[in-house]
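Colleague: Sequence plus predicted model, see below.
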Amino acid sequence: MNFLIFVIAMGVLIWGADMLIRQSEKIALRFNIPEFIIGATLIALGTSLPEMAASIAASAGDKPDIAISNVIGSNILNITLVLASVFLIAKNISPNRDFFAKDSTWALVPVFVFILMILDGVISRFDASLLLLLMGAYLLFLLQDAKNIPEEELDDVDMAHFSWTTTIPMLIIGFILVIAGAHFTVESASDIAKSFGISEWVIGIILISLGTSLPELVVSISAAVKGKVDMAIGNIIGSNMANTSVVLGAAAFVKPMPIESFNYIFDISTMIVATLLLVFLTANKLYTKSAGISLVIILGLFLEHTIQSI
């Protein structure tokens, strides 16, 4: 039964993601908002809701390992799986935005802040407040930056086929389908994993993080296939920012979370390396299939270590 639920949930997830992309693009055109801003805010926060739900539930249920490993695993997979998929699938990657100058470092800052926070062995409510404040600073930066983009760089608005009465309900339905699909995907995968006696950290770092990263994966691939590269990359950067700040912050706000960081050096180090590679790729504009393969190699090493630790 769990396998059947998993397959159905995946179908719902893909359907909802496609609907989300279409309606978000219409809103971007309606307000002359750059596709990157839509991807880094509306879609990124929306696709991070499954991570938030899973981590908050885990924290409230006294399972901090699942809550924290879900965030770490999601950040790793967003870069090594989702971004790699965009590089490998997209025919031509020529983003209009300078991601290095304006955005990639925003994915690096919360990672370093996270490392400092876990040195004392616990993520407290005060730490949570700082993480949420950091996300607020990022959103403020995006909104201010959007005002500085010259009008000639934005697409012409096609008002003929836009209707709020259609777009808003479809957008809400898309979010619901994505979240519900991810939820049941995670639940069914977790039940399957638990039947094999796998540890909570491994369940969080692989199965739950993979399940909750599916919205980012599907949305980013859909955007890349449609040539919306700025939206795809913006979704990845925004999602990682949301994972480390909002998701982790919300979970720690519910209940302070202890962590034995030295037991998970490899996973934490992999997250740092993947984020640094994201900065390197955007700095040198290496949006190529070769870069995608490099990211997949890191993913392979991460998966090999996790499987061996079972």
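Modeller: Nice, thanks for sending it over.

Colleague: From now on I want contacts and neighbour counts done on CA atoms only, so please keep to that.
Modeller: OK.

Colleague: what sits against I66?
Modeller: S55, A58, S59, E200, W201, I203, G204, I205 (C-alpha atoms under 8 Å, 6 or more residues apart in numbering).

Colleague: ok, those residues vs N78, which is closest?
Modeller: Taking C-alpha to C-alpha as the measure, I205 is the one of the contacts of I66 closest to N78, at 12.5 Å.

Colleague: Surely the closest one touches G73?
Modeller: Yes - with contact defined as C-alpha atoms under 8 Å, I205 reaches G73; the gap is 4.5 Å.

Colleague: residues making contact with stretch 130-148?
Modeller: For stretch 130-148, the external contacting residues (C-alpha under 8 Å, 6+ apart) are 33-34, 37, 41, 106, 110, 241-242, 244-246, 248-250.

Colleague: Export those as TSV, with columns for neighbour count, distance to I66 and secondary structure.
Modeller: TSV is the format used below for the contacts of stretch 130-148 (neighbours: other C-alpha atoms under 10 Å; distance: C-alpha to C-alpha, whole Å; DSSP: H, G, I helix; E, B strand; the rest coil):
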residue	neighbour count	distance to I66	secondary structure
I33	21	36	coil
P34	20	35	coil
I37	22	30	helix
T41	22	25	helix
W106	20	25	helix
P110	21	19	helix
M241	28	19	helix
A242	32	17	helix
T244	27	14	helix
S245	26	16	helix
V246	27	16	helix
L248	28	11	helix
G249	30	14	helix
A250	22	14	helix
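
Colleague: Take this one as well and set it beside the first:
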Amino acid sequence: MSVVWVILGFVLLVVGGEFLVRSSVALSFKFNISKMVIGMTVVSFATSVPELLVSLQAALTGSPAIAINNVIGSNIANIGLILGLTAMVGTIVVDKAFYKINWPVLMLFSMTLYYFLYNDNMLSFIEGFILFTGIVLFLIILIRNSKEASVSDGVDDSLSTISNFKISIWLLIGAASLYFGSEWLVDGAKGIAISLGVSEAVIGVSLIAIGTSVPELAASIIAALKQEKAISLGNLIGSNIFNIGSVLGLTAMVKPIPVTESQILSNDIFWMLGFTFILLPMVFIPKKFEITRAKGFFLVFAYSIFIVLIFTAK
């Protein structure tokens, strides 16, 4: 039965996330917010809501390991699984913003998260506030340094004509789907952890993390098959930054998150740091500014090793 709850939870999170993004963008148009700002702020936050609610639900129901590893696992999956598979479909061209802004900021957020957790085995309100403040500052810098014409925002112009009634319905559907989806997913994941005899940290960093990353995976693969240039390493890095800054930041501000399972600090977070770090040399060696099929295969292979090890480690 736990598997059923997990599947239903995943489905509702995908549906709820889609409705929330659409209604949020449509509402933003009503307030005459520029398309660039909508793409960089409203869409970014809206797409992080499923992960946010899963982490909040886990933290509030006594499963802090799931709350933390949902983010750590999602960040690993975004690079190892999603970026890897997308590159295997077609080479990804990397722009210079990668090493000038995106990668340094992601490493800073990742190292800061590690320090906060390692320092006292807790992500406190103050630390969550610092992470969330960091994401706000990052967005301000991005917006100031971006030009309307150069931003690949992925915002659907047709949403500017949606009626207020339809926006309200979408918001209600999105909110209800996300609420019940996060609740069912966390409850089902706990049941699976018990039945498999593994820790909640393992389920959080694998099953839940992959599940909350499925929409991004599907979108990236479809875009790659269509040979759309909108695919960028920056989008996935941005998602990872938001996971740490907004998801864990806001969750810790609502309820401080203790580190209850040692493998989070002794193993899982080092995999996240490793996948994040390896991106820099990978972008330059051997072929500059390209994530080739071979590099994509390497990432997926490394991710496969990670998954096998976390389930077989004693």
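Modeller: Thanks, I have it. Treat the numbers as computed from the prediction; the structure is a model and nothing was measured.

Colleague: just to revisit the earlier point, can you tell me which of the contacts of I66 of the first structure are in helices?
Modeller: If you go by DSSP state H, those have S55, A58, S59, E200, W201 in helices.

Colleague: so what does the one helix or strand V15 of the second structure maps to touch, helix or strand wise?
Modeller: When elements are assigned from DSSP states H and E, V15 of the second structure belongs to helix 2-30. Helix 2-30 of the second structure sits against helix 43-60, helix 164-196, helix 209-225, with contacts defined as 3 or more C-alpha pairs under 8 Å, 6 or more residues apart in numbering; DSSP states H and E.

Colleague: angle of the last one against helix 2-30?
Modeller: Helix 209-225 of the second structure runs at 60 degrees relative to helix 2-30, counting by axes from the mean of the first three to the mean of the last three C-alpha atoms, to 10 degrees.

Colleague: Mean deviation, helix 209-225 of the second structure versus the first structure?
Modeller: Following superposition, helix 209-225 of the second structure is found to deviate from the first structure by 2.6 Å on average (mean C-alpha distance after the TM-score superposition for the first structure).

Colleague: What residues of that helix count as buried?
Modeller: By neighbour count with 16 or more other C-alpha atoms under 10 Å, helix 209-225 of the second structure contains the buried residues 209-217, 220-221, 223-224.

Colleague: Give me the helices and strands touching that helix, please.
Modeller: Using 3+ C-alpha pairs under 8 Å, 6+ apart, helix 209-225 of the second structure sits against helix 2-30, helix 64-77, helix 84-89.

Colleague: how about a cut-off of 6 Å?
Modeller: Here helix 209-225 of the second structure touches helix 64-77, going by 3 or more C-alpha pairs under 6 Å, 6 or more residues apart in numbering; DSSP states H and E.

Colleague: what distance separates the helix it packs on from the centre of its chain?
Modeller: 9 Å (C-alpha atoms, centre = their mean, to the nearest Å).

Colleague: and that helix, which stretch of the first structure?
Modeller: Mapped onto the first structure using TM-score structural alignment, helix 64-77 of the second structure spans residues 64-77.

Colleague: tell me the average deviation of the matching stretch from the second structure after fitting.
Modeller: Mean deviation for stretch 64-77 of the first structure: 1.5 Å (mean C-alpha distance after the TM-score superposition for the first structure).

Colleague: ok, the counterpart of I310 of the second structure in the first structure to F141 of the first structure distance?
Modeller: With TM-score structural alignment as the criterion, the equivalent of I310 of the second structure in the first structure is T306. Note on T306 of the first structure: its distance to F141 of the first structure, by C-alpha to C-alpha, to the nearest Å, is 36 Å.

Colleague: and what of I66 of the first structure?
Modeller: Note on I66 of the first structure: its distance to F141 of the first structure, by C-alpha to C-alpha, is 31 Å.

Colleague: hang on, the earlier thing: which of T306 and F141 of the first structure has more neighbours?
Modeller: Set side by side, T306 of the first structure and F141 show more neighbours around T306, with 16 against 13, by other C-alpha atoms under 10 Å.

Colleague: any idea what sits nearest that one, other than its immediate chain neighbours?
Modeller: Excluding its sequence neighbours, the residue lying closest to T306 of the first structure (C-alpha to C-alpha, 6 or more residues apart in numbering) is V202, at 7.0 Å.

Colleague: neighbours around the one you found, how many?
Modeller: Neighbours around V202 of the first structure, by other C-alpha under 10 Å: 21.

Colleague: next one: N263 of the first structure
Modeller: 9.

Colleague: Report the secondary structure state of it.
Modeller: Three-state assignment for N263 of the first structure (DSSP: H, G, I helix; E, B strand; the rest coil): helix.

Colleague: Ok, G227 of the first structure next?
Modeller: Using three-state DSSP, the structure places G227 of the first structure in coil.

Colleague: mind checking how far it is from L42 of the first structure?
Modeller: Note on G227 of the first structure: its distance to L42 of the first structure, by C-alpha to C-alpha, is 19 Å.

Colleague: the more surrounded of those two?
Modeller: Counted by other C-alpha under 10 Å, G227 of the first structure and L42 do not tie: G227 has more neighbours, with 17 against 14.

Colleague: what's near enough to touch the more buried one?
Modeller: G227 of the first structure makes no contacts at all, as judged by C-alpha atoms under 6 Å, 6 or more residues apart in numbering.

Colleague: where does it sit relative to I33 of the first structure, distance-wise?
Modeller: Distance of G227 of the first structure to I33 of the first structure, computed by C-alpha to C-alpha: 17 Å.

Colleague: cool, and V186 of the first structure?
Modeller: Applying C-alpha to C-alpha, the value for V186 of the first structure to I33 of the first structure is 33 Å.

Colleague: before we move on, back to that, who wins for most neighbours among the ones in helices among the contacts of I66 of the first structure?
Modeller: Ranked by the number of neighbours (other C-alpha under 10 Å), those place S55 first, at 32 neighbours.

Colleague: surely it meets A67?
Modeller: Yes - S55 of the first structure is within contact range of A67, at 4.0 Å (criterion: C-alpha atoms under 6 Å).

Colleague: what's the burial count for the nearest residue to K228 of the first structure once chain neighbours are set aside?
Modeller: Excluding its sequence neighbours, the residue lying closest to K228 of the first structure (C-alpha to C-alpha, 6+ apart) is E35, at 7.4 Å. For E35 of the first structure, the neighbour count with other C-alpha under 10 Å is 24.

Colleague: Residue in the second structure paired with S55 of the first structure?
Modeller: Alignment note: S55 of the first structure maps to S55 in the second structure; criterion TM-score structural alignment.

Colleague: do you know how far the nearest residue to P64 of the first structure once chain neighbours are set aside is from L108 of the first structure?
Modeller: Closest residue in space to P64 of the first structure, ignoring its immediate chain neighbours: M257 at 5.4 Å, by C-alpha to C-alpha, 6+ apart. According to C-alpha to C-alpha, M257 of the first structure and L108 of the first structure sit 22 Å apart.
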